[in-house]
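Enquirer: pasting the sequence and the predicted coordinates here, then a few questions.
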Amino acid sequence: MKTLPQVLAVLTTAVATALASHAVHADVLPASQTQSNWFTAGADAVAAKVAQARNTGTAKNIIFFVGDGMGVSTLTAARIYQGQKANKGGEENRLSFENFPYSALSKTYSVNQQTPDSAPTMTAMITGVKTEDGMLSVSAETIRGNCLSSKGNELKTTLELAEDLGKSTGIISTARITHATPAATYAHSPERNWEADSNLSAEAKANGCHDIAYQLVMDAPGNGLEVALGGGRSYFLPNTVTDGEGAKGRRADGNDLTSAWTEKFSNSAYVWNKTAFDAVDSSSTDHLLGLFEASHMQYEADRADDQGGEPSLAEMTSKAIDVLKKNDKGYFLMVEAGRIDHAHHAGNAARALEDTVALSDAVQAAMDKVDLNDTLIIVSADHSHTFTIAGYPARGNPILGLVHEPEDNQISATPTLADDGMPYTTLGYTNGPGAKNGPREDLSAVNTQDVEFLQQAQVPLSSETHAAEDVAIYAAGPGAWLFQGNVEQNVIFHVMNQAGALGGSKY
């Protein structure tokens, strides 16, 4: 880490540059411009960029955060939501990772679809190769759902490369850890839905394909993952077993993979509730499996009401780093906020924004624990959603509320009306369950800020769809400067590979 004199030197340079920038404009611009807070803040931001030095060192550790379905409109709405919830200005607020020095845009299309799902997008980010929808870390030469066709078409992942180098590895997700995004880091499957052996086709069983949960525990790369935290407990338990929250297992092969985990790995632990999670001693635990729900974990908005209790994404991230950092060779950790996506599919903006803020908190938890001199942190998304921010609401208007335009430098007391004579919300969806056949519902007496409210949509669908526009990438630490401009999504793998010298070369 930088010493205090070094930090002061950098700040002094930045301030001097900023003052010089202001002085340059003093002779050619009016005082009303150069003395504006907007002007000076902008000049300071550029000065900070000028003073910033590229970190060209090797990333001993890599932490990759994925906000599933976290498009740019979600980021904008979430930053406003977070600020307003804290009774601060929303529009000028920043999520933790929006302060990172480098960013880029990522093109998310898959080999066969303009609008992708999470399987090919995470495959691109974690292997460097784009593939077709529904397939995990196998190339597009594979036929979806055909086991035999996947043989020889497996793609090596960042996590597997880290294991090859003797690094520790971990995955975290608020979705099932057998779901597409986390699964692509460690599993190879021509069908993302083969999460338990009971999901396998007859052809898959005949040709020796293993289900995703089995691959995590029994076919794990290297000496096995050191951390796996999230949902999906039923996919690891036999269908003859009922778990601690009353849900039955899904495995037909009789395997209890939670027991297999503790039997296979020394100094290991399996936990399924927050009390047991909190009791885990990171210093003496080398392999930690935590499965906190039979399926997906609770939304952040509902987590406090969970029967067994669940750790937050930030708490899981912090615990994982404590376990992984014991390895002198470093570690790779993937953290997914998986339920942003699910809330958007439900047309439920409030829960999507809560989970996005929870991801921001998790990134901050990581920032509080690591040294950016040797740790690369990347935050991105696999794809976007048909989520929109519309109308002309006044600055400070509740982001989950009805549109109220500015009036006499204040927020108008009455909502803005659409051409049908009814008010509308700032947030909405192009399609989804919030659409109605017939006239729109009058929202005048509806609490649109309630967590259960579903935003109105144009096209009626039982589940809102993904969207195809680019998503953002944010990065800090060694190699972060490689993220610039508009890139193909598979470039993320190559930055991790180069910055961490995972393939034997750096830059």
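Expert: Structure received.

Enquirer: make it CA atoms for all contacts and neighbour counts henceforth
Expert: Fine.

Enquirer: now the helices for the stretch 401-507 of the chain?
Expert: According to DSSP state H, counting those that start in this stretch, the stretch 401-507 of the chain carries its helices in the segments 491-499.

Enquirer: do a quick rundown of the strands in it.
Expert: 406-407, 410-411, 427-432, 457-460, 466-467, 471-476, 486-488 (DSSP state E, counting those that start in this stretch).

Enquirer: buried ones in the third one?
Expert: This means strand 427-432. 427-432 (16 or more other Cα atoms under 10 Å).

Enquirer: another structure for you, compare them:
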Amino acid sequence: MAAAMNCKNAVDRPAEYWFQEAQLTLQNALKQEKLNTNVARNLIIFLGDGMSLPTVTAARILKGQNNGQPGEEGFLSWETFPHFGLSKTYNTDAQVPDSAGTATAFLCGAKTKSGVVGLDDNALYGSCATAAGNEVESILKLGRNAGKSVGIVTTARLTHATPSAAYAHTPARGWECDWDVWPPGERDCKDIAVQFLENFDIQVALGGGREKFLKNSQTDPEEGTGERSDNRDLTEEWVAARSQLGTAKYVWEKTGFDAIDPANVDYLLGLFNPSHMEYHTHPDIAGEPTLAEMTQKAIQILQKNPYGFVLLVEAGRIDHSHHSTRAGRALYDTLALDEAVTMAQSETDSQETLTVVTADHSHTMAIAGYPARGNPILGKSGEAGTDQLPYTTLIYANGPGGEETMDSYILLGDRPDVTNVDTAGDSYRQQAIVPKSSETHGGDDVGIWANGPLSHLFHSTHEQHYIMHVMAYAACIDVDKAHCSPKKKFGSVAEMLRDLRFK
């Protein structure tokens, strides 16, 4: 962690500096008057799970401080995108949402209930009988129907709430493998892992969650066993099915991942942990690729399709870090997303690729107190409360940090004294007001940052399900195609045959 900066040397600027900075920003804004109205060949949606606006701000400051700057003046990669809006995140039955209902909104274009995946509001949570007829298709399925290649990259389990909304339809987000479908009377519904195998053709899928694909009699290559009770190894079934369509590979650790040549692989499944992948700052037993590395490999495989691709990339562990009130981990996983977005921008052309960065919901972390400019964002605020004890700049409304605070009150009569505590340490829990075993989501709006064709359609406060409709419209895979250019004319017989291979 960067040490506290000398404010005078680091940040004192005359008025001319700020005038020049504003004029440069103004000139860049004026250049945006010429809008990109191309048809989007490619669509990429980056999802920071739980990436609230305070998370973005704090990660921005941390990024700058890690580079020896005060931090506040910097930008994350997506903050330089030309267009921005806000997303209202509520579920149809909840003021503060969950990740399943929100993922269904931004991927499938319709709001729904908490805990429900790929089904509209007519479905009832946990009721298999209400699923049939209420399915809503994702932007990935629409893209595949249009001949595009599709992929998913996540640091969570591949069967977790956000990625599952890309391919599954289930009234309970927790039904990730057959053993999870409960009570047994609901087992007419296929579990999410089986739906991944069967629902439609996803060419690249990288993340965690091996336990949901392996038999409960199988020893996991890292630790434990699988969880499936139906005697099926879905990794073997996936490779066998996809090998009928092209070259298919399954990998489970970084060495195998690094050996994959995108030019010679058509289908790639990577499951790098029994459950979720590790936090960005944590080592894995067998080694894991970073979010940026997975994003790059996915793009290199998918972009071979002349009709383009649709890719979902989720930084899933931002959310888990916040739930444990460990803000440092959340910020470093946000910086991992920053690296992935930078990677994607270098691998694609913004004239033909619509890139959207957003979050599914917020969290209760706040940036508080009156810390000096350049003060370490993971440090103390520089002042004390009325109890004469210091507190950190980042703090939560509820969560496990509240339990530790409550215990300290019971034992010592005061809040924990963090004077000599390394609050930037990886295991440090920020204090919270309300004690809870897991910090909750927040209900405030989250950001939508966009770059590429028709990105200017994100421009104000939007309902969350609007995101999917903009992406479909931009790629001409929506019902409205009046704005679309004529069908492509083939330049040669060889090009025609190459293109037809993907249809």
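Expert: All right, it came through fine. Remember, predicted model here, so these are calculated numbers, not experimental data.

Enquirer: and the strands of the stretch 401-507 of the first structure: which comes nearest residue 184 of the first structure?
Expert: strand 486-488 (17.9 Å; Cα to Cα).

Enquirer: what comes up buried for that closest one?
Expert: For strand 486-488 of the first structure, using 16+ other Cα under 10 Å, the buried residues are 487-488.

Enquirer: about what we covered before: would you mind giving the strands of the stretch 401-507 of the first structure as JSON lines with distance to residue 98 of the first structure added?
Expert: Conversion of those to JSON lines gives the following (distance: least, Cα to Cα, whole Å):
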{"stretch": "strand 406-407", "distance to residue 98 of the first structure": "27"}
{"stretch": "strand 410-411", "distance to residue 98 of the first structure": "28"}
{"stretch": "strand 427-432", "distance to residue 98 of the first structure": "21"}
{"stretch": "strand 457-460", "distance to residue 98 of the first structure": "29"}
{"stretch": "strand 466-467", "distance to residue 98 of the first structure": "22"}
{"stretch": "strand 471-476", "distance to residue 98 of the first structure": "7"}
{"stretch": "strand 486-488", "distance to residue 98 of the first structure": "17"}
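
Enquirer: closest to residue 283 of the first structure out of these?
Expert: That would be, of the strands of the stretch 401-507 of the first structure and by Cα to Cα, strand 471-476, which comes in at 27.2 Å.

Enquirer: can you find the partner of residue 213 of the second structure in the first structure?
Expert: Matched to the first structure by TM-score structural alignment, residue 213 of the second structure sits across from residue 236.

Enquirer: thinking again about what came up before, turn the buried residues of strand 427-432 of the first structure into TSV, columns for distance to residue 299 of the first structure.
Expert: Converted to TSV, these look like this (distance: Cα to Cα, whole Å):
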residue	distance to residue 299 of the first structure
427	19
428	20
429	20
430	23
431	22
432	19
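
Enquirer: if we can go back for a sec, residues touching the spatially closest residue to the match of residue 213 of the second structure that is not a sequence neighbour, list them.
Expert: Leaving aside its sequence neighbours, residue 236 of the first structure sits nearest to residue 257 (Cα to Cα, 6 or more residues apart in numbering; 5.0 Å). When contacts are counted by Cα atoms under 8 Å, 6 or more residues apart in numbering, residue 257 of the first structure touches 213-214, 217, 236-237.

Enquirer: and residue 129 of the first structure, by the same measure?
Expert: 123, 139, 155, 490.

Enquirer: verify the contact between the first one and residue 134 for me.
Expert: Just to be clear, that refers to residue 123 of the first structure. No. Using Cα atoms under 8 Å, residue 123 of the first structure is not in contact with residue 134; the gap is 10.1 Å.

Enquirer: returning to what we had before: return the residue of the second structure aligned against the residue nearest to residue 236 of the first structure.
Expert: That one, residue 257 of the first structure, aligns with residue 234 by TM-score structural alignment.

Enquirer: and its match, how close does it get to residue 184 of the second structure?
Expert: Distance, residue 234 of the second structure to residue 184 of the second structure, by Cα to Cα, to the nearest Å: 21 Å.

Enquirer: helices of the stretch 251-400 of the first structure, residue ranges please.
Expert: Counting by DSSP H, counting those that start in this stretch, the helices of the stretch 251-400 of the first structure are 257-264, 274-279, 313-324, 339-345, 349-367.

Enquirer: right, I'll call it a day here.
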